[in-house]
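Q: 3D, please:
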Amino acid sequence: MSETKITIQETTNNTILKFNSTAILINGGSYEFNNIDEAKNSPLAQELFYLPFVKKVFITANFIAIQRFDILEWLDVQEEVKEQIEAYISDGNIVVNEQRTSKKEAIEVYAEVTPNPAVMKFGVNKALTQTDVEFKNIDEANASSPLAQAIFNFPFVKEVFISDNYISVTKYDMVEWNDVYGEVRTFIREYLADGKIIIKELPKEETIATENNVAAPKVVLEGISAQIVDILDEYIKPAVASDGGNIAFRSYDEANKVVSVVLQGACSGCPSSTATLKNGIENLLKEMLPNMINEVVAING
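A: Purely as a prediction, here's the structure:
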C-alpha cells in the first residue's frame, strides 16, 4: 500500500481531534467505539485504546476522530498519535473488519427531480461518503470510485456527483429522465445491496478541476474564509443538498471582498443557480458578514 498521509484537524470540542486520511479507510458508513471491548472488529481502534488518554474512537471513510480524557492536552500527544496512525495504515493493516455476509443489505433508493432538468437525485438510506466527490467523466471515476465508474456505463450519463446520502446523475440530452430513471435507480440499489465498493480513494487534487483546468487550490481556513465556510455549511449546503446539489467554497479575495464558490451536482449548469447565488447566498453572506462581502461568483464544478 502506498504511504498514507494524516493531517490533524481541530473540532469545536477541544477534547476531540480529527485525523484526516488521504486513503479510504472503510467502505462507507461509520463506526463508533466507546472502549476496547466494543472495538473487537477494529484492530486500529483497539491499538488506540491502549493509549491511556483515549476515551472514544470514531472511524469513517476518510478520518478518525478521537476523544481524550482530561488527563492531558492534545498538543502534548497529537503528533505521536498522527505518526502511529500513519504508520499503521501505510503498512496495509486492517482498520475495521467490515461485516461481509451472503445476505444482501436492505437498501432503499428513491429518485427525485431537481431544479436542473438534466440532473436526477437518487437518495439512499446508506452513508456513502464523508467527502463529496464529483466526476466529469469515466476516466476520472476509474481511479477513485467503482460505483461512479459503473454508473458511467450507461451511455446517457454525463457526470456523477456522490454525497453523504445521495447520488446526483447528470444526463446528456439524448434521453429523458422519465424513460431511464427507473433503470438507474434499480442499478444503484442492487450495487449497494451487494456491498460493493463505493469509493476506493479520494480524487487527487488535480482531477477536481473546472472546465478550464484550474484545479481547486488548498485553502487555509482562517478569518473571514473560515466564517464563510461555516455559513455555507450551516445555512446553504442543507438546502442545495435537498435538490441534489452542492456549493463548495473556493476562495475569498479580501482586497475586493469577492467570494468564489464551486457549483456541483444539480447546481452545476442549473438554470436557477444564478438566482440562488445572488438572491440567496450573496444576500445571506452580506447580512451575516456586514461590509466584508461585495459579490459572490460561481464556477461550475
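
Q: C-alpha only now, for contacts and for neighbours.
A: OK.

Q: Wait, residue 259 touches residue 292, no?
A: No - using CA atoms under 8 Å, residue 259 is not in contact with residue 292, being 9.8 Å away.

Q: Contacts for stretch 257-269, please.
A: Residues outside stretch 257-269 that contact it (CA atoms under 8 Å, 6 or more residues apart in numbering): 114-116, 118-121, 134, 160-161, 168-170, 240, 243-253, 273, 292-301.

Q: Among those, which ones are in helices?
A: 240, 273 (DSSP state H).

Q: Filter the contacts of stretch 257-269 down to just the buried residues.
A: 114-116, 118-121, 134, 160-161, 168-170, 240, 243-252, 273, 292-293, 295-296, 298-301 (16 or more other CA atoms under 10 Å).

Q: Which stretches in the stretch 1-150 of the chain count as strands?
A: 6-10, 16-21, 30-33, 54-60, 63-68, 109-113, 119-124, 133-135 (DSSP state E, counting those that start in this stretch).

Q: Could you also give me the structure for this next sequence, so I can compare it with the first?
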Amino acid sequence: MSRSTINLSRSIIASSSRSISQPKYSSTIVKRSLTSSSKCAIATSSSSAFTRFRSNNGSEMRRKDVILSGMRQQRRTMFIQTETTPNEASLKFIPGVPVTQGGTHEFLDLRSALPSPLATRLLTIEGITGIFFGPDFVTCSKDESFQWSILKPEVFAVLMEHFSSGKPLFKEGQEESTAEDTRILETDSEIVGMIKELLETRVRPAIQEDGGDIEYKGFEEDTGIVKLKLKGSCRGCSSSSVTLKNGIERMLMHYVPEVQSVEQVLDEEELIALEEFSKLEARLEKQKSNEPKKSE
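A: Sure thing, here's the model as predicted:
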C-alpha cells in the first residue's frame, strides 16, 4: 500500500472519530439507551465502533468507559396501580413488588411510623392520616377535607422513589415480623384454634383484598364473643359493622357453634374520637331543640 493511501485512510478514520465524538451524538446514545432495549443494542454497537477508532488514546478510552457505564445503567420503570376500597377515605396502592414479608403494619401518627422511613415520608404529606402496609400493597387513608386527585401524585412520587431504590421498609434493627395473632399456640383450646384458622385462611385474605386487615384479640368462652380489631381501610369504614356481623360473625357461627357474636375492639384514640363525636351530636341536637323557642 502506498504512503498516500495510508495517509488517506488515517484522515478518514480521524474525521469519522471526530464526527462520532461530538457531544450531540453522545447525548443521542444515552437518550436511545433509555427508550427501548432494541435501540440500546444499536447504541452499544455504535460505541464499540467509537472504541476501535480511539483505542490508541488513553484519555478517549476512559471517556468511552464512562459513556458505556452510563448506558448500562438502565432506568427502572414501575407501574403503581390503585384500587378503591369500601372506605372512600382509603386508597390501595399496588407497586407490583412485595411490600412486607407476609405480615401487616399500621401507622396512625409520626411517632409510630419512626421505625419505617417510608411510612414517615407518607405521613408527612398533608392530608394523609394513616398508612397500612400489606404483603403486596400500601393503603393510605386521608382526611375528608382533601381530595385524592391532589394527594395521589405526591403518594406516587414517594412510593416510586422508595421501591425503585431498593431501600428496606424498616430501619436497621427494626426488622418486621409476621402476624402472630392467628398463630395457633399449644395453650389454645380446640375452639380458639378453629377460630384462628378460619380467620387466617378465610377472613384475612378477603379483608386484605379491600386494603385492610383484622387482628384477633381474644375469645370469651363464657359469653361466646370473639373480639377483633379492624385495621387499614377497614378502620373507620361505614361498612365495617356490616363486615363484622353479616360476614365474619355468620361464618364463625356456622363453623364454630360455640361462637355467639363478634365484637370490634377500639383503640384509645378511637374511643376518645367516638366520645367527642357523641358530645358534638348532643350539642347539635340541643341547639335544634332550642331554635323554635328563640323564634317565638
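
Q: Please work out the TM-score for the two chains.
A: Here the TM-score for the pair of chains, by TM-score structural alignment, normalised by the length of structure 2, is 0.58; 187 aligned residues with a CA RMSD of 2.3 Å.

Q: Format the strands of the stretch 1-150 of structure 1 as JSON lines; extra columns: distance to residue 268 of structure 1.
A: Formatted as JSON lines, the strands of the stretch 1-150 of structure 1 follow (distance: least, CA to CA, whole Å):
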{"stretch": "strand 6-10", "distance to residue 268 of structure 1": "29"}
{"stretch": "strand 16-21", "distance to residue 268 of structure 1": "27"}
{"stretch": "strand 30-33", "distance to residue 268 of structure 1": "29"}
{"stretch": "strand 54-60", "distance to residue 268 of structure 1": "28"}
{"stretch": "strand 63-68", "distance to residue 268 of structure 1": "28"}
{"stretch": "strand 109-113", "distance to residue 268 of structure 1": "15"}
{"stretch": "strand 119-124", "distance to residue 268 of structure 1": "9"}
{"stretch": "strand 133-135", "distance to residue 268 of structure 1": "11"}
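
Q: out of the ones you listed, which comes closest to residue 227 of structure 1?
A: strand 6-10 (15.3 Å; CA to CA).

Q: in the closest one, what counts as buried?
A: Quick answer for strand 6-10 of structure 1 (16+ other CA under 10 Å): 6, 8.

Q: residues in structure 2 aligned with that strand?
A: Aligned by TM-score structural alignment, strand 6-10 of structure 1 falls on no residue of structure 2.

Q: Give the other helices and strands that that strand contacts.
A: strand 16-21, helix 78-90 (3 or more CA pairs under 8 Å, 6 or more residues apart in numbering; DSSP states H and E).

Q: repeat that for 10 Å
A: strand 16-21, strand 63-68, helix 78-90 (3 or more CA pairs under 10 Å, 6 or more residues apart in numbering; DSSP states H and E).

Q: how about these, which one is nearest residue 126 of structure 1?
A: Nearest of these (CA to CA): strand 63-68, 17.9 Å.

Q: want to throw the helices and strands packed on strand 6-10 of structure 1 into JSON lines with mean neighbour count and distance to residue 139 of structure 1?
A: Formatted as JSON lines, those follow (neighbours: other CA atoms under 10 Å; distance: least, CA to CA, whole Å):
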{"stretch": "strand 16-21", "mean neighbour count": "20", "distance to residue 139 of structure 1": "23"}
{"stretch": "strand 63-68", "mean neighbour count": "21", "distance to residue 139 of structure 1": "26"}
{"stretch": "helix 78-90", "mean neighbour count": "17", "distance to residue 139 of structure 1": "26"}
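
Q: counterpart of residue 219 of structure 2 in structure 1?
A: Using TM-score structural alignment, residue 219 of structure 2 lines up with residue 252 in structure 1.

Q: Make sure that match is actually in contact with residue 228.
A: Yes - applying CA atoms under 10 Å, one finds residue 252 of structure 1 in contact with residue 228, separated by 8.6 Å.

Q: where do the contact lists of these two overlap?
A: Common contact partners of residue 252 of structure 1 and residue 228 (CA atoms under 10 Å, 6 or more residues apart in numbering): 259, 293.

Q: Okay, and the closest residue to the match of residue 219 of structure 2 other than its chain neighbours sits in which element?
A: The shortest distance from residue 252 of structure 1 to any non-neighbouring residue, by CA to CA, 6 or more residues apart in numbering, is to residue 259 (4.6 Å). Using DSSP states H and E, residue 259 of structure 1 sits within strand 258-265.

Q: separation between the closest residue to residue 266 of structure 2 other than its chain neighbours and residue 160 of structure 2?
A: Once flanking residues are discounted, residue 266 of structure 2 sits nearest to residue 229: 6.7 Å by CA to CA, 6+ apart. Distance of residue 229 of structure 2 to residue 160 of structure 2, given as CA to CA, to the nearest Å: 31 Å.

Q: If we go by neighbour counts, what in the strand or helix carrying residue 228 of structure 1 is buried?
A: Assigned by DSSP H and E, residue 228 of structure 1 belongs to helix 223-231. Neighbour counts over helix 223-231 of structure 1 (16+ other CA under 10 Å) mark 224, 225, 228, 229, 231 as buried.

Q: Translate the third one into the numbering of structure 2.
A: Think residue 228 of structure 1. Checking TM-score structural alignment: residue 228 of structure 1 goes with residue 195.

Q: tell me the contacts of its match?
A: Here residue 195 of structure 2 is in contact with 182, 184, 189, 216, 218, 219, 226, 252, 253, 255, 256, 259 (CA under 10 Å, 6+ apart).
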